[in-house]
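# got a sequence here, can you build the structure:
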Amino acid sequence: MKCRNILPIVFGLALSLFAQDDGQAPTFVSVPQIGNITAGSPIEFEIVITDASPIESVRLYYKTGETRGFTSVEMEKDVNYIAEIPGFEVIEGVLEYYFWAKDAYNNQAFYPEGGERNPVRIKVGRFESEIEPKRFSIQMLYPEPNVQTDDDKPTFVFLVHDPDHLLDKNTLRVALNTIDVSGKLIRDGEVMTYIPERQLSGGSQEVRILLEDQGGKPLFMKRYPVSIGKGSPVADRGERSVWQDKLKINTNVGLDSDYDIFYGKEQPENRPMDVHKASARVRLRYGKIQLNTSALLNAHVIDEKAHDLSLRRQPLNRLRVDFRSPLLDVTFGDASLEFTELTLKGTRVRGLSAWFKLGWWQTAYVQGTTRQLIKPIVETHPDSTHWQMMRNITGDTLFVNHDKGTPVREFMGLSTSMDFYRHFRLGVSAFKSYDDVSSLNLDYEPLEDHYLFLANSVLGLNSELHFNHDRTVLSAELAISATNDLRADDSLLIHEGGLDTTLLNNINDLLGYPLTDDIFLGSAQGMGLSIPFPDLDDFDPASYLIDDVVKRGTYRIAFRTPLDLKWLQFDLNSEYFRIPANFVTIGNPSLQTDIMGLRSGARVRLIKNQLSLTGRYENTFDNVAGNTKNQTTHTESIVGGIGLNFYGFPMVNYSIRFMNRLGEPSEGYENPEELILNDNMTITHTVSPSYQFTAFKTQFNVNASYMLMNYEDANSTDNYNTNYLTQSLTTALTAGFEFPLSITLGGGFSITDPEDVTQAGTRFIIHSSRIGYKWMNNRLNTYIGYSMVDGFRDKNGLFDPGESYTDSNEDGQYNEGEPFLDEIQLDNSKFTLKAGAGYKIMKNFTIDGNMDLIMVNDEVDTEKEYNEFRFRMKLKYWF
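Predicted coordinates:
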């Protein structure tokens, strides 16, 4: 008897475990990028997510120099998780990004750790040869050198490239004209800033950067000329030269053609056979005024099915007009404004957004849509056996075939703040978002039952004390959300909630959508108010504000500050928060809910950053409202770490993390003795060494990261054992030669060993390499490389559901002692070969070609095997 039921298996470290809430957030294993990163070219990110529990959502957050807030995109699950930043949005400058993932039990994680505060920063150049700086360099990004600016108090921004950590071993001096401002520099990773204490005088200025060794020998020196204020016209060049000096126009146009062909399986709907993208961007600057215009058009020429499907999906075409000035910024098109953490962050809105700046007062406004209309397809027939039966208004019977559409989701938000004396900011933020039921124009009301029409409004108050050039900040935020189903009834609001019909209609007119009984009853289903509904018959505003809005509401209080001494640098951060399960914000999809507690951390750096000590403490619990779960789980984490970075020795970082989770019955639970309360401990060790050295006139950079995690559950028994041990290792080696050759090698593994003898261990191996070479004085750059992810889960020596067996007793089920075929449970791999070339035809004209050959092999289920060939060609012209 043959019985097969092999479930799709996610690449991960904990595939062998039972689905459970172990309190462990998803773990990230980054797949190295092999292709080039240039302006106008799309950037594909691939990452492996591992978790003992099912993964619910993975998102990529990114931000460029032209956007005020982070934009988020949902990552798609192929073999690994993949997302792409369109080339249309990849511009010259600094690109920031981080990843976020959440499992089915609301355990969340960021990559890199703390990425929402300190994202990864990479430089994007116009051509590939421009994005490989020298071994040490400091580039001034703002004010732009040799460009006149009317900003008489600019924030100087520098991009630091320091692979050899020369700043830690030598002396950096930065002077503005003749004044040394080195002690006032603020460094955050690769970005360094300086804020003048007073306005600068008009005319020519000079920024001088000097790096000296201990003996005073110059190692690096750079001068940047800056022009402040209105310059004097040159008499012999006439008035036209003044306009030419002030007016700066940059234009680029591009054409991308992507071809993607699958062999061995049907072409996936989300991977069209061909995509052609035409893009154009115009950047105009006159003094302090900027006008940026960009457009992107997508088309499918060969793949007719993809063309038809694109009409049933959210549009990918983009049009954006961005106007910036000292007082007002206005954007028409797609924008991602950022209000606050609890209101709007990471949501793209298509429409109008504006940012008004007047001294201490700033106001942001956004109005548009977060989802575009996809019209439903409704067909009727007088007689059918497969369609849905309905009756029209005359009572006649009809049969309807309904292909669902997507209603327009309207969005309107406002944020305003006043920064008193540049040190105390008070603000309010609010938005409303709702599905427009009428946009679908459904002829038959019963068809609306196929949809969930939501409305969400959020109001937030925030305050902030900030000193020390915004390095010392004490902030607080309070927010309220209201979420309801637009098609629900409103009788309880009137009869039980105490709202009369006139007042309810006035509220509905103000919001633009109807309030329903979900506001009154829906808190347990993720609907309703995030605070208790007020008793309008006996309403005490002061008591309601303190006891319900604040104590039982949603809030965050955060503090961070540095302390810089001659021999010590100290950084402290702390946050106390309460976010109940029924707090809902469409504006921030990565906000973790149903959690309350304290997070604190400190870092001490000694001996010019050669020795660092870190510590973090976290104490949180879920079931904040007390009625969403049978038990409340308290989570306590303690992290300690040390970093060594002494000259001439490898840099080593070590950390250890203890996490303890204890559950207790929820208050009022009737049978607490029946509960199996959470009681588990996780200990995680992480070691990350790195070393740079030079040998045979070649610079080498070696780094590695090893993680060992031990999970022990006090509830484990011989029959149900969830204990496991996980270890992972990632390594990388880069070599830079005197001639234009670069080599990168990477590899790693992850192994999960369950303590349960009925479960086999799981192993994953990742390795990659890249070789790049530049020809013809860097006009032609080429590369070839590969990456491979291999997963294996062995036999366990026991019968598992889905395995073949001989039914000796002929009772239709497996009985102990009957022969069976013990099968390998996982044995698959994904191999990607990449090659590409970029040629600079002229100073402002480039052509790029990239090829990917992907082979997926599965020894357990050969139906999952396939090959994929991808080719991308890009033309770009700028002036």
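# going forward, measure contacts and count neighbours with C-alpha atoms only.
Noted.
# and the gap between Ile228 and Pro326?
To Pro326, Ile228 is 15 Å away according to C-alpha to C-alpha, to the nearest Å.
# ok, and the closest non-adjacent residue to Ser530?
Once flanking residues are discounted, Ser530 sits nearest to Phe583: 4.9 Å by C-alpha to C-alpha, 6 or more residues apart in numbering.
# helix, strand or coil for the one you found?
Put simply, Phe583 is coil when judged by DSSP: H, G, I helix; E, B strand; the rest coil.
# residues near Lys697, how many?
Using other C-alpha atoms under 10 Å, Lys697 is surrounded by 9 other residues.
# what sits against it?
Lys697 makes contact with 737-738 under the criterion C-alpha atoms under 8 Å, 6 or more residues apart in numbering.
# against Thr734, how distant is it?
14 Å.
# how far does the biggest helix by length in the chain sit from its chain's centre?
If you go by DSSP state H, the chain has its longest helix at helix 501-511. From the chain centre to the centre of helix 501-511 is a distance of 38 Å (C-alpha atoms, centre = their mean, to the nearest Å).
# mind checking the SS state of the residue lying closest to Val321 once chain neighbours are set aside?
Distance criterion C-alpha to C-alpha, 6+ apart; nearest residue to Val321, sequence neighbours excluded, is Thr293 at 4.5 Å. Using three-state DSSP, the secondary structure recorded for Thr293 is strand.
# next, count neighbours for Thr293.
18.
# please generate a structure for the following sequence too, so the two can be compared:
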Amino acid sequence: MKCRNILPIVFGLALSLFAQDDGQAPTFVSVPQIGNITAGSPIEFEIVITDASPIESVRLYYKTGETRGFTSVEMEKDVNYIAEIPGFEVIEGVLEYYFWAKDAYNNQAFYPEGGERNPVRIKVGRFESEIEPKRFSIQMLYPEPNVQTDDDKPTFVFLVHDPDHLLDKNTLRVALNTIDVSGKLIRDGEVMTYIPERQLSGGSQEVRILLEDQGGKPLFMKRYPVSIGKGSPVADRGERSVWQDKLKINTNVGLDSDYDIFYGKEQPENRPMDVHKASARVRLRYGKIQLNTSALLNAHVIDEKAHDLSLRRQPLNRLRVDFRSPLLDVTFGDASLEFTELTLKGTRVRGLSAWFKLGWWQTAYVQGTTRQLIKPIVETHPDSTHWQMMRNITGDTLFVNHDKGTPVREFMGLSTSMDFYRHFRLGVSAFKSYDDVSSLNLDYEPLEDHYLFLANSVLGLNSELHFNHDRTVLSAELAISATNDLRADDSLLIHEGGLDTTLLNNINDLLGYPLTDDIFLGSAQGMGLSIPFPDLDDFDPASYLIDDVVKRGTYRIAFRTPLDLKWLQFDLNSEYFRIPANFVTIGNPSLQTDIMGLRSGARVRLIKNQLSLTGRYENTFDNVAGNTKNQTTHTESIVGGIGLNFYGFPMVNYSIRFMNRLGEPSEGYENPEELILNDNMTITHTVSPSYQFTAFKTQFNVNASYMLMNYEDANSTDNYNTNYLTQSLTTALTAGFEFPLSITLGGGFSITDPEDVTQAGTRFIIHSSRIGYKWMNNRLNTYIGYSMVDGFRDKNGLFDPGESYTDSNEDGQYNEGEPFLDEIQLDNSKFTLKAGAGYKIMKNFTIDGNMDLIVVNDEVDTEKEYNEFRFRMKLKYWF
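As a prediction, this is how the structure comes out:
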């Protein structure tokens, strides 16, 4: 007898071994980029995530030079996790991004580690300037060269392009006029800033940048003229010439056509056969005033099904008008403002957003929608056997077929702060967001039972002491959230909560939506207030503020500071926080809840950054409210690291992490002896070497990262062993030649080996390569490359559901001792071949073509095998 259930293939197939929370956050293995990264072209990110628990959510956060805050998108699971930044949002300059993942037990991780504070930064350039001839450049973004500015104390901002890490081996000198300011530069990734200590005199200034080798030989030199205040212009060219220099207009239009065809499997709904995107962007700048407008229109011509489905999904078309000035920034369209960590961060709002900048007082306002209306489809019939039966007001029976829609989710937020003496900032942030029930216009009230209409309001107070050019910061934030089901009753709020009906109606009018009994009852799943509901019959404001709002509320206290000495640089950061399980903010989807504790870290850099020592300490626990889980788990982590970066030798970074998790019964739990308390330890080693050298007139750059993690559970037994060992490795080699040829090789693996000999290990192998060449004096840019991800999990010697067996007892089920066919549990691969070419037809007109051929093989379940062909053509014209 043969029985087979198709099991979903997930990269943590070993997860079925572990039925309890191991406290381990998801592990990331990045799939290298193969295609070119240029302005106006979409960027696809692919990442492999493994975990001993089911993955619940994965998001990509990104930010460009035009946005104030990070935008987040949910990554989709294909074979790996994939997300794409639309070409419409990829602009010239610096793109920042990081990944976030959460498993079913609320264990969360960022990639790179600490990415929410230090994201990956990549340069997005135009087609013709993607690789500099000497592989190094520094561009001054502000103040703009040759443009007069009234700012007599500007923050100088430089964009650094240094793929070969020349700054690590050579000396950079930056001078303002004749004064060397190199020691006062602040570098953060590819962005470097300098803040003058005093006001600059009016007139012409000059910034001089020089890169020298160890012997003092100049490798790179650049001069940028700057005009400050009402002094003389850089050159006397007449009134009309100066006016023309102040007014700058840049326009670009583009047309993208994507074709995506699947073979061996039905075309997925989220991968249409064709997508055509027309985009336009106009930038106008006069002095310090900027006006940016952009539009994007999506259409499906061949795939009629995709066209019909697009009408039932959130719209992808974009229209944005962005006005910026020294006092006021206004955006109409999609925007991602960032208030604070506990209120608004990473949520896109379509509507109006404004930022008022009046010296020491700044205010941000946003109003719009985070979800657009999709109208429901309701059909009625007097007689049906498959539709839902209802009765109208007259009592007549009628049958309804209902295709659910999506209500509009309104959003309104305000954040204001005052910066006293430029050193003490005090602010308040708040937003409200709710589903508009009336937007669906449902004719039959029982149909509302198919929906969950939510409302969420958050109020936050924040303060900040900042000195040393904002490098020394002590900040604190306190927040309260309220979440409720809009269709619930409000009788308990009135009779038990003590709210007067008139007062409740006034509050509802102020909020724009009704408060319901969820506010009074609350729940661990996020409904209700994030603080205890006040006793209105015996209300003591001072006691309630201290004991409930603060002590039992949601807050963060953070401190960071550097200490620069002649022979030592010291960086310290620390954070203490409390975020209960019932704190909910729609404004920040990646905020971890049900956690309280301390995180601290320090880094010491010696011998001109050639030797660095790092240390981190974390002590946290969950079940913050004390009644959301049967046990409270304390997690203590200690991390130590060392970095070596001596000239002429490979750069090496090593860290070791000890994490110990101990559980204890929740207070008041009746039968603590029945609990299996968490008691496990994880030791993680990470080694990251890198080395660059020159051989045969070719520059090579080699880097790698190896991670070894050992998990041991004190509750493991011979019959139930959850211990395992995980190791992963990523490597990359790049070669830059004197002629316009570039080669990149990459590879890596991730292996999980259970200690239980009856269980098989899981293995993933990744390798990739890319070759690029520029022809015709860099007018034609070509590349070809591939990536391969292979997953495998062997037989385990045991009968598993879905495997074939001989039913000797003829009872319709497997019995021990009956013959069965032990099968490989995971054996799949994804191969991607990429090739592309870009041709510069004219100075301001380019055409690009990219081709992807994807082959997915699955030896366990051949029904999951398919081939995919993707072709993308892009035309871009700018002036």
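# ranges for the strands of the stretch 601-750 of the first structure?
For the stretch 601-750 of the first structure, the strands defined by DSSP state E, counting those that start in this stretch cover 611-621, 631-644, 651-665, 679-695, 698-713, 724-736, 741-754.
# how much does the fifth one deviate in direction from strand 679-695?
Think strand 698-713 of the first structure. Angle, strand 698-713 of the first structure to strand 679-695, by axes from the mean of the first three to the mean of the last three C-alpha atoms, to 10 degrees: 170 degrees.
# the first one now?
Between the axes of strand 611-621 of the first structure and strand 679-695, defined by the same axes, to 10 degrees, the angle is 160 degrees.
# angle of strand 611-621 of the first structure against strand 651-665?
On the basis of the same axes, to 10 degrees, strand 611-621 of the first structure is oriented at 10 degrees to strand 651-665.
# which strands and helices lie in contact with strand 611-621 of the first structure?
Secondary-structure packing of strand 611-621 of the first structure (3 or more C-alpha pairs under 8 Å, 6 or more residues apart in numbering; DSSP states H and E): strand 595-606, strand 631-644.
# again, 10 Å this time
strand 568-579, strand 595-606, strand 631-644, strand 651-665 (3 or more C-alpha pairs under 10 Å, 6 or more residues apart in numbering; DSSP states H and E).
# in the second structure, what range does the longest one match?
Spelled out, it's strand 651-665 of the first structure. On the basis of sequence alignment, strand 651-665 of the first structure is assigned to residues 651-665 in the second structure.
# check stretch 826-836 of the first structure too.
Taking sequence alignment as the measure, the second structure aligns residues 826-836 with stretch 826-836 of the first structure.
# that stretch vs the first structure, average distance?
Compared with the first structure after the fit, stretch 826-836 of the second structure shows a mean deviation of 0.3 Å (mean C-alpha distance after the TM-score superposition for the first structure).
# where along the stretch 451-600 of the second structure do the strands fall?
454-467, 472-485, 528-529, 554-564, 568-579, 595-606.
# as CSV, those with distance to Lys840 of the second structure and mean neighbour count would be great.
Listed next are the strands of the stretch 451-600 of the second structure as CSV, based on distance: least, C-alpha to C-alpha, whole Å; neighbours: other C-alpha atoms under 10 Å:
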stretch, distance to Lys840 of the second structure, mean neighbour count
strand 454-467, 48, 21
strand 472-485, 47, 22
strand 528-529, 59, 26
strand 554-564, 47, 18
strand 568-579, 47, 19
strand 595-606, 46, 18
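# counting contacts, what elements does the longest helix of the first structure pack onto?
strand 424-435, helix 491-495.
# find me the equivalent region of it in the second structure.
Counting by sequence alignment, helix 501-511 of the first structure pairs with residues 501-511 of the second structure.
# residue contacts, the nearest residue in space to Ser716 of the second structure that is not next to it in sequence?
Nearest residue to Ser716 of the second structure, sequence neighbours excluded (C-alpha to C-alpha, 6+ apart): Thr722, at 5.9 Å. Remark: with contacts taken as C-alpha atoms under 10 Å, 6 or more residues apart in numbering, Thr722 of the second structure is in contact with 17-20, 22, 52, 711-716, 754-756.
# what's the closest of those to Leu563 of the second structure?
Nearest to Leu563 of the second structure among the contacts of Thr722 of the second structure, counting by C-alpha to C-alpha, is Tyr711 at 36.9 Å.
# the closest one touches Arg661, doesn't it?
No - checked against C-alpha atoms under 10 Å, the pair Tyr711 of the second structure and Arg661 is beyond contact range at 11.1 Å.
# mutual contacts of the two, please.
Residues touching both Tyr711 of the second structure and Arg661 (C-alpha under 10 Å, 6+ apart) are 22, 680-682.
# out of those, which is most surrounded?
Among those, the one with the most neighbours (other C-alpha under 10 Å) is Asp22, at 23 neighbours.
# list the buried ones in stretch 57-68 of the first structure?
Across stretch 57-68 of the first structure, burial judged by 16 or more other C-alpha atoms under 10 Å covers 57-64.
# mind checking the end-to-end distance for that stretch?
End-to-end distance of stretch 57-68 of the first structure (C-alpha to C-alpha): 24 Å.
# return the distance of that stretch from the chain's centre.
Here stretch 57-68 of the first structure shows a centroid-to-chain-centroid distance of 6 Å under the convention C-alpha atoms, centre = their mean.
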